[in-house]
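> pasting the sequence and the predicted coordinates here, then a few questions.
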Amino acid sequence: MSRIVYVNGEYLPEDQAKVSVFDRGFLMADGVYEVTSVLDGKLIDFKGHAERLERSLRELDMASPVAMDELLEIHRELVRRNDLAEGGVYLQITRGAPADRDFAFPDPAVTPSTIVLFTQKKNLVSSPAAETGIKVISIDDLRWGRRDIKTVQLLYPSMGKMMAKKAGCDDAWMVEDGFVTEGTSNNAYIVKGGRIITRQLGSEILHGITRAAILRFAREAQMVVEERPYTIAEAQAADEAFITSATTFVQPVVEIDGATIGTGKPGPVALRLREIYLDESRKAGM
């Protein structure tokens, strides 16, 4: 059975879905996106993703083609039509397809935004990497300055993933002015002396929805959280390290640039936070 996707108001088999060659998402990476996880057929943290999407659109002066309540129903309908129990819903909005390629933004009254959604089936809970931990390398952060906007400009993060794979590792942590910003597709954390340390919010990192939930749950569990910059050397000397994202939830990091973190196995803080996140997300799923 062909996967059903959503394109500009229509639910279509994926092999019938089309976007114009003049679409600015294709030509200019002029678009934003969100990925909402699905567990037990329910959407996880949808409200946070919708609010961040609205912010990204505002920051880029881009029109939304649908209202947020309508967007929720589109997500639910795609989950239903594709019988999705576990995985995610990918959403992308671009500035649309003007009559021709031009650096100047098209008039939104003439060129409507393009919206595309599709589902992806993935095993999110039963993750081997969550049980063994992952290995990361450090790379220079060469992305543009507005990483707080979730744009489709993902070339350098993709290159970072490939650098990690070439080095026999799983991911890369990016470093700017001597301090860790984040992973290629995730927020990064270390644990030292029982304190969870992660980069503070700013234009240097994505304001992760899972990050916000994890830090809230950590504080509710009486864990101490410090939001500040840290170096790779500090990370290598940490008791634990981990990442968070919408599709990995909480994933331990056991090696950074060849240095073993802690015992070399997933630590208790990361494992407990993953457990709490899964439990609370299932209760709150939409």
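Sure thing, it's come through.

> going forward, measure contacts and count neighbours with C-alpha atoms only.
Fine.

> just give me the longest helix of this structure.
Longest helix of the chain, by residue count under DSSP state H: helix 268-284.

> strands of the stretch 101-250 of the chain, start to end?
Here the stretch 101-250 of the chain has its strands, by DSSP state E, counting those that start in this stretch, at 114-121, 134-140, 171-176, 179-183, 187-192, 195-198, 224-227, 240-245, 249-256.

> would you list those in CSV and tack on mean neighbour count and distance to residue 85?
Putting those into CSV (neighbours: other Cα atoms under 10 Å; distance: least, Cα to Cα, whole Å) gives the following:
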stretch, mean neighbour count, distance to residue 85
strand 114-121, 21, 8
strand 134-140, 21, 26
strand 171-176, 23, 27
strand 179-183, 25, 27
strand 187-192, 24, 26
strand 195-198, 21, 32
strand 224-227, 15, 33
strand 240-245, 26, 19
strand 249-256, 26, 17
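
> tell me which of the ones you listed sits nearest to residue 17.
strand 114-121 (9.3 Å; Cα to Cα).

> and the contacts of the closest one?
3-8, 23, 65, 75, 78-79, 82, 84-97 (Cα atoms under 8 Å, 6 or more residues apart in numbering).

> also stretch 11-23?
Outside stretch 11-23, the residues within contact range by Cα under 8 Å, 6+ apart are 2-7, 27, 94-101, 114.

> which of those residues fall in strands?
The strands, defined by DSSP state E, take in 4-7, 94, 114 from the contacts of stretch 11-23.

> putting a second one here so we can go through both:
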Amino acid sequence: MSRIVYVNGAYLPEAEARISVFDRGFLFADAVYEVTTVLGGKLIDFRAHMARLDRSLSELKLPTPASHDELLAIHRELAARNGVDEGLIYMQVTRGAADRDFLFPPQDTPPSLVLFTQTMALRDKPAARTGIRVASMPDLRWGRRDIKTVQLLYPSMAKTEAVRRGADDAWLVEDGVVTEGTSNNAHIVTADGTLITRDLSHSILHGITRAAVLRLAADSGLKIEERSFTLDEAKAAKEAFITSASAFVLPVVSIDGAAVGDGAPGPVVRKLREIYIEEAVRTAI
């Protein structure tokens, strides 16, 4: 059954959804995006996603396509039309269509707004029970990873290479320290129970799930250090995990073939996943 896709004010069957070949998102990756989780037909952390969208738009001087309330209504309508009880809603904002030129087009060029849904099981992920394996790779992305742009070619290359090596994802490494995963934030738990994760900067995406998990971890009494950590620290950790809108909290059980801890999901990660899902469901809109 065909999905309904939102394109610039219209709800269309996906086979009829079109965008201009001159759209700058297509020509220059001149676009940003957000992915919001749907659980029980409701949206998770929606206001936080809108705040990050505003920041991304501002950093790139991209026009705002609609108000938060209008975007909320579109998200809800898409979820309803596609019968999404559990899954994701992807939203992309581009600088719009204009003749190809490295210069930005005039400021009155209308932005393009596209949204679509993906139905998938999120709460009951097999990887939450088994853990995932990661392979380390050099971080060759551009320097403004804090802006959620659609420039995702290198992360796609890295994940594809990781799978070729027998892993599930890649952890990217720069100047000897882990930055993040291909589409997620990276965390470790030390032998003394301290949660360590990279501090916010231009080097990593300011993850919405990351922020929620750190808040819940602090509320539960876990000691937290926001700092860089090396690949060797990660391999010596008691536990490791990733966070993202689609993964929630997933344990990492091996890095470059070396087991993390005892090579199985640990109690800290299992607890963080449990309390995150409970809070997400409670606060969904």
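Here it is on my side, so go on. Just so you know, these numbers come straight off a predicted model, no measurement behind them.

> post the TM-score for the overlay when you can.
Scored by TM-score structural alignment, normalised by the length of structure 2, the superposition of the two chains gives a TM-score of 0.99; 284 aligned residues with a Cα RMSD of 0.6 Å.

> could you measure from residue 233 of structure 1 over to residue 193 of structure 1?
16 Å (Cα to Cα, to the nearest Å).

> whoops, residue 169 of structure 1 was the one
27 Å.

> and the two? Which one has more around it.
Legend: neighbour count by other Cα atoms under 10 Å for residue 169 of structure 1 and residue 193, higher for residue 169 (19 against 9).

> which residues touch that one?
134-137.

> in the stretch 1-150 of structure 1, which spans are helices?
For the stretch 1-150 of structure 1, the helices defined by DSSP state H, counting those that start in this stretch cover 24-28, 46-59, 68-81, 128-132.

> let me know which of those helices is the nearest to residue 228 of structure 1.
That would be helix 46-59 among the helices of the stretch 1-150 of structure 1, by Cα to Cα, at 21.9 Å.

> which positions within that closest one qualify as buried?
46-50, 52-54, 56-57 (16 or more other Cα atoms under 10 Å).

> likewise for stretch 17-35 of structure 1?
Per 16+ other Cα under 10 Å, stretch 17-35 of structure 1 contains these buried residues: 22-26, 28-35.

> before we move on, the earlier item: just the buried members of the contacts of strand 114-121 of structure 1?
In the contacts of strand 114-121 of structure 1, burial by neighbour count holds for 4-8, 23, 65, 75, 78-79, 82, 84-97, counting by 16+ other Cα under 10 Å.

> for residue 154 of structure 2, grab the count of nearby residues.
Neighbours around residue 154 of structure 2, by other Cα under 10 Å: 14.

> dump the residue contacts of it.
140-141.

> show me what it lines up with in structure 1.
Matched by TM-score structural alignment, residue 154 of structure 2 corresponds to residue 156 in structure 1.

> please tell me how far that match sits from residue 187 of structure 1.
16 Å.

> one more: residue 166 of structure 1?
22 Å.

> next one: residue 249 of structure 1
10 Å.

> residue 167 of structure 1 now?
Separation of residue 167 of structure 1 from residue 187 of structure 1 (Cα to Cα): 21 Å.

> what of residue 64 of structure 1?
26 Å.

> and if you look at residue 260 of structure 1?
Shown here: residue 260 of structure 1 relative to residue 187 of structure 1, a distance of 20 Å by Cα to Cα.

> export the ones in strands among the contacts of stretch 11-23 of structure 1 to TSV and tack on distance to residue 200 of structure 1?
Below are those laid out as TSV (distance: Cα to Cα, whole Å):
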residue	distance to residue 200 of structure 1
4	39
5	36
6	35
7	36
94	29
114	33
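
> tell me the one of the residues you listed nearest residue 207 of structure 1?
residue 94 (20.1 Å).

> what sits against the residue lying closest to that closest one once chain neighbours are set aside?
Nearest non-adjacent residue to residue 94 of structure 1, counting by Cα to Cα, 6 or more residues apart in numbering: residue 31, 3.9 Å away. Residue 31 of structure 1 is in contact with 24-25, 92-95, 151-152, counting by Cα under 8 Å, 6+ apart.

> quick one: residue 277 of structure 1 and residue 268 of structure 1, what's the gap?
From residue 277 of structure 1 to residue 268 of structure 1 the distance is 14 Å (Cα to Cα).
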